[in-house]
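sequence plus the predicted model coming up.
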Amino acid sequence: MVLVDSGNFHNILQSHLAKHLHLNIEPTQSFSIMVGNRDNVIYNNCCLAVPLTFPTHTFTLPFYLLPNEGLGIVLGIAWLSSIGPYEQIFYS
């Protein structure tokens, strides 16, 4: 399952998917992000060049690895900005 999330800057991939796909996992400087249920998740690994193919185009994207279960892939602003101009809309 893929979520396009304009409220998230980074692209995120489940750790178990990266291992299953035999992607090159690299350590990165740890940082913490608060997720939807208000838990803090620590990111400390990434995959720098993951090919992601849609029916008409392949993107090569960096992904931070999420250490727990949830959505398989989250495409954030890093991906949205690669396909063209976008406008971030905030609702209150």
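Here it is on my side, so go on.

going forward, measure contacts and count neighbours with C-alpha atoms only.
Will do.

how far away from the center of its chain is the longest strand along the chain?
Counting by DSSP state E, the longest strand found in the chain is strand 40-54. On the basis of CA atoms, centre = their mean, to the nearest Å, strand 40-54 is displaced by 5 Å from the centre of the chain it belongs to.

pull out the buried positions in it.
Within strand 40-54, the residues that count as buried by 16 or more other CA atoms under 10 Å are 43-47, 50.

dump those residues to JSON lines, plus distance to residue 82.
As requested, the buried residues of strand 40-54 are exported to JSON lines (distance: CA to CA, whole Å):
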{"residue": "43", "distance to residue 82": "22"}
{"residue": "44", "distance to residue 82": "24"}
{"residue": "45", "distance to residue 82": "22"}
{"residue": "46", "distance to residue 82": "19"}
{"residue": "47", "distance to residue 82": "17"}
{"residue": "50", "distance to residue 82": "14"}
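
take this one as well and set it beside the first:
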Amino acid sequence: MGQQTMQVVGMLGGRPIQILIDSGSTHNFLSAGLTHKLGMLVEDMPIVSVRVANGEQLPCSKVIRNFTLKMQGYVFGTDVFLIPLESYDLILGIQWLASLGDIL
């Protein structure tokens, strides 16, 4: 975890999840394995190239629209792309950070 990241705990369906807030990631990412376990509604989409926390570019073709989570007592909604994640359940990137307004 570097200077551009912050780790927090959130809640998803009453279950605690590990969240990485990462200004180096282009989009928001949810663990494909967690999605499968929770039986969430997943949409297919045209393949896009996304950048993750370690700088790696990955192809992504699955999305959950209007994904809702509770974090630090606040409820947030955002789209999330599905990718295999090992250390975190959710990565919130620039896509989510930009929705909060100016970050100073």
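Perfect, thanks for sending it. Small disclaimer: the values here were computed from a predicted structure and weren't measured.

mean shift of the next helix or strand after the longest strand of the first structure relative to the second structure?
Where DSSP states H and E defines the elements, the next helix or strand beyond strand 40-54 of the first structure is strand 57-66. Following the fit onto the second structure, the mean deviation recorded for strand 57-66 of the first structure is 0.7 Å by mean CA distance after the TM-score superposition for the first structure.

pretty sure residue 24 of the first structure sits in a strand.
No. With DSSP: H, G, I helix; E, B strand; the rest coil as the criterion, residue 24 of the first structure is assigned coil and is not in a strand.

what is the longest strand of the first structure packed up against?
Here strand 40-54 of the first structure touches strand 26-34, strand 57-66, going by 3 or more CA pairs under 8 Å, 6 or more residues apart in numbering; DSSP states H and E.

do you know how far residue 13 of the first structure is from residue 86 of the first structure?
According to CA to CA, to the nearest Å, residue 13 of the first structure and residue 86 of the first structure sit 22 Å apart.

typed the wrong thing, it's residue 23 of the first structure
Residue 23 of the first structure is 29 Å from residue 86 of the first structure, by CA to CA.

so between the two, which is more surrounded?
residue 23 (16 against 11; other CA atoms under 10 Å).

aligned to that one, what sits in the second structure?
Under the alignment by TM-score structural alignment, residue 23 of the first structure pairs with residue 40 in the second structure.
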